[in-house]
Each structure stands twice: as C-alpha cells, then as structure tokens.
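Chemist: Here is a sequence with its predicted model. Questions after.
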Amino acid sequence: MCRKGFVGLSAAVLAMLTGPGAAQVADLRQASCAQFLEMPAAERTQLALWLHGYYAGAAQRSSLDRGKLEEGAGALQQACSQNRAMPLIGIEARAALMGEPNPLAPPPSPPAAPAPQVAPASPAATAPAAPGRPTPLR
C-alpha cells in the first residue's frame, strides 16, 4: 500500500514540475507583430524591454535611456499595428525600437517641380496687325 502512495505522490510532483511554474522557452525568431499585439500590456512591455536590450547589445551600446526605450516601445507597437506580419527579430523592428529610420521603407518622393513661369506677352505682340501690313512671325 505504501508503494502505491509513493507512486501517486511522485506522479503529482512530476505534474507540478511540468506545469505553469516551469520556464517557457520561446524562439523569438518566429515571433510576429500579431503575437506581440495579442499579448497583455505588461507582457508587451517586458518583451519590448528585452528586445531593446537584445538590439542594443548587438550594437554594443552600454547605456539605457528610459525615454528612448519608451519611445521605441511605442514605435514598435505602431509599426506592428501597420504590419502584423512583421517579425519581431528583423531590421524593421530593430529600426522602430532603436529610433532609427526604417531601411525597408520607400524613400520619400521628391517635391514636385514648380510650374514654369511664362512671361506675359507684350501688348504689341498680341495686337492684330494693321490692315495691309504683314503679321509679324512669332
């Protein structure tokens, strides 16, 4: 009887070890903006902080500016809202988080060229020729 109790207790302990308390492993190379946006706000904040550290470490930046971190998290959320398929590990997400221009964005269109200005015609050129006189060439 004691043996059955030990087996039952062992099974219960093993079930607890593999339950929600166990660490979860996530491959963020596969994570998309859609998944990021579906997270609770607190988890989005934690993930944005982790991603900022990931990209800052890759760039060998040793300082952390809280204001820029918050701006970057907001920029990431905005970029994700515009492109839910965007991966969280990639140059677009990096640019948003680090406050850099997006290298994949199309370049801005050049400003329109101003319309050419035509000089007003002189009154003599627009006046009809006098009768019997040839019309000047224009």
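Modeler: Looks like it came in fine. Computed from a predicted structure; not experimentally measured.

Chemist: drop to CA atoms for contacts and neighbour counts, all remaining ones
Modeler: Will do.

Chemist: got a list of what Ser81 touches?
Modeler: Ser81 makes contact with 33, 37 under the criterion Cα atoms under 8 Å, 6 or more residues apart in numbering.

Chemist: What helix or strand is it located in?
Modeler: helix 66-82 (DSSP states H and E).

Chemist: Return the set of buried residues in that helix.
Modeler: Under the neighbour-count criterion of 16 or more other Cα atoms under 10 Å, helix 66-82 has 69-77, 79-80 buried.

Chemist: Can you add distance to Tyr55 and give these back as a markdown table?
Modeler: As requested, the buried residues of helix 66-82 are arranged in a markdown table below (distance: Cα to Cα, whole Å):
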| residue | distance to Tyr55 |
| --- | --- |
| Leu69 | 11 |
| Glu70 | 15 |
| Glu71 | 15 |
| Gly72 | 11 |
| Ala73 | 13 |
| Gly74 | 16 |
| Ala75 | 15 |
| Leu76 | 13 |
| Gln77 | 16 |
| Ala79 | 16 |
| Cys80 | 17 |
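
Chemist: and which of those residues is nearest Ala34?
Modeler: Of all the buried residues of helix 66-82, Cys80 has the smallest distance to Ala34: 7.1 Å, by Cα to Cα.

Chemist: Next one for the comparison:
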Amino acid sequence: MKKAFGVVFLLVVIVLGFFGYQYWNSTYNGVESYAKVTQGTKHASKNNDGSPYKVNGKQYYYYDYEFTWVTKDGQKREVGYESGESANPTELQPGSYVKATVSEKRVIKGPEVVNKNAIPASVLSKLE
C-alpha cells in the first residue's frame, strides 16, 4: 500500500514539474527580438479602486504598444508592452526600431531603441 502511494506521489510530482516548467519556459524564457514602433496610446494610470493614480498631486501616465516582434530565427510574436508610469512618460518614436528580450507572453527586458543598421537583414526584411 505504501509503495502505491509512493508511486502516485512520484507521478504527481513529475506531472506538476513538467507543467511548471512549460509555464516558466513560455513566460520567462525569452529570446532577442526586434520590432518596428507603431503609434503608442497614452493612458492615465489608475489605482486598484479605479481612482486616478497621482504622486505629489501629479497624474501619472503610461504608453501602451502593440508590437509584432521578430526573433533572430524569423519567428513572429504578437506581444504588447506598457511603458513605465510617470508624470511625463517618454513616448517611443513611431517608425523607429526597438530590441528586447521577449518570451511567448511578455517583454522580459527592454525595449531599447536601436539603429536600423544594427538589425540583422533577415529580421529587417520581415519587419518592413
């Protein structure tokens, strides 16, 4: 009887480990990707209760972007990005190019503006 419980417990641990790894891999394991900046949408930041988020009496804002990222191996990923909140956030220049580390679900690191010449030709052709 104890062996049966041990085997069942081991199978549960293996299954949970497998699905846990799948979740981690798709959420936090990113690859270097490039995108062309589209027009961002400026939003007023809000508290959890829906009231305006203000610091020292100043309303905070952020920009929301919808990017089509292209990885170095040519895969396309539709992953959005929200800029940091501030009283005067800096908008990414539409038509410029950005580089970031992107997973299947989110932007992990970046984006940072890059020169068009710094983008691999195979990636650039898919961004145009």
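Modeler: Great, that's in hand. All of these numbers come straight from a predicted model, not from anything done at the bench.

Chemist: TM-score, when you put one on top of the other?
Modeler: Their TM-score after superposition, calculated using TM-score structural alignment, normalised by the length of structure 2, is reported as 0.34; 65 aligned residues with a Cα RMSD of 3.9 Å.

Chemist: which one among the buried residues of helix 66-82 of structure 1 gets closest to Met98 of structure 1?
Modeler: Using Cα to Cα, the buried residues of helix 66-82 of structure 1 come closest to Met98 of structure 1 at Gly72, 5.9 Å.

Chemist: ok, that closest one - contacts?
Modeler: By Cα under 8 Å, 6+ apart, the residues touching Gly72 of structure 1 are 52, 96-99.

Chemist: Would you mark the buried spots in the helix or strand harbouring Phe18 of structure 2?
Modeler: Per DSSP H and E: Phe18 of structure 2 is located in helix 2-28. For helix 2-28 of structure 2, burial by neighbour count (16+ other Cα under 10 Å) applies to 27-28.

Chemist: after that helix, next one along is what?
Modeler: Criterion used, DSSP H and E; the element after helix 2-28 of structure 2 is strand 31-36.

Chemist: by contact count, what packs against the helix or strand where Gly57 of structure 1 lies?
Modeler: Assigned by DSSP H and E, Gly57 of structure 1 belongs to helix 41-58. Contact analysis of helix 41-58 of structure 1 by 3 or more Cα pairs under 8 Å, 6 or more residues apart in numbering; DSSP states H and E lists helix 66-82, helix 91-98 as its packing neighbours.

Chemist: Okay, the closest residue to Gly72 of structure 1 other than its chain neighbours and Leu37 of structure 1: tell me how far apart.
Modeler: Distances taken as Cα to Cα, 6 or more residues apart in numbering put Leu97 closest to Gly72 of structure 1, at 3.9 Å, once the chain neighbours are dropped. For Leu97 of structure 1, the distance to Leu37 of structure 1 (Cα to Cα, to the nearest Å) stands at 15 Å.

Chemist: The lengthiest strand in structure 2 - contacts with which helices or strands?
Modeler: In terms of residue count, the longest strand belonging to structure 2 (DSSP state E) is strand 61-71. Identification of packing neighbours for strand 61-71 of structure 2 by 3+ Cα pairs under 8 Å, 6+ apart yields strand 31-36, strand 41-44, strand 76-82, helix 121-127.

Chemist: Looking at the ones you listed, which is nearest to Asn25 of structure 2?
Modeler: Shortest distance between Asn25 of structure 2 and these, using Cα to Cα, is found for strand 31-36: 11.1 Å.

Chemist: what angle do the closest one and strand 61-71 make?
Modeler: Here strand 31-36 of structure 2 runs at an angle of 110 degrees relative to strand 61-71 (axes from the mean of the first three to the mean of the last three Cα atoms, to 10 degrees).
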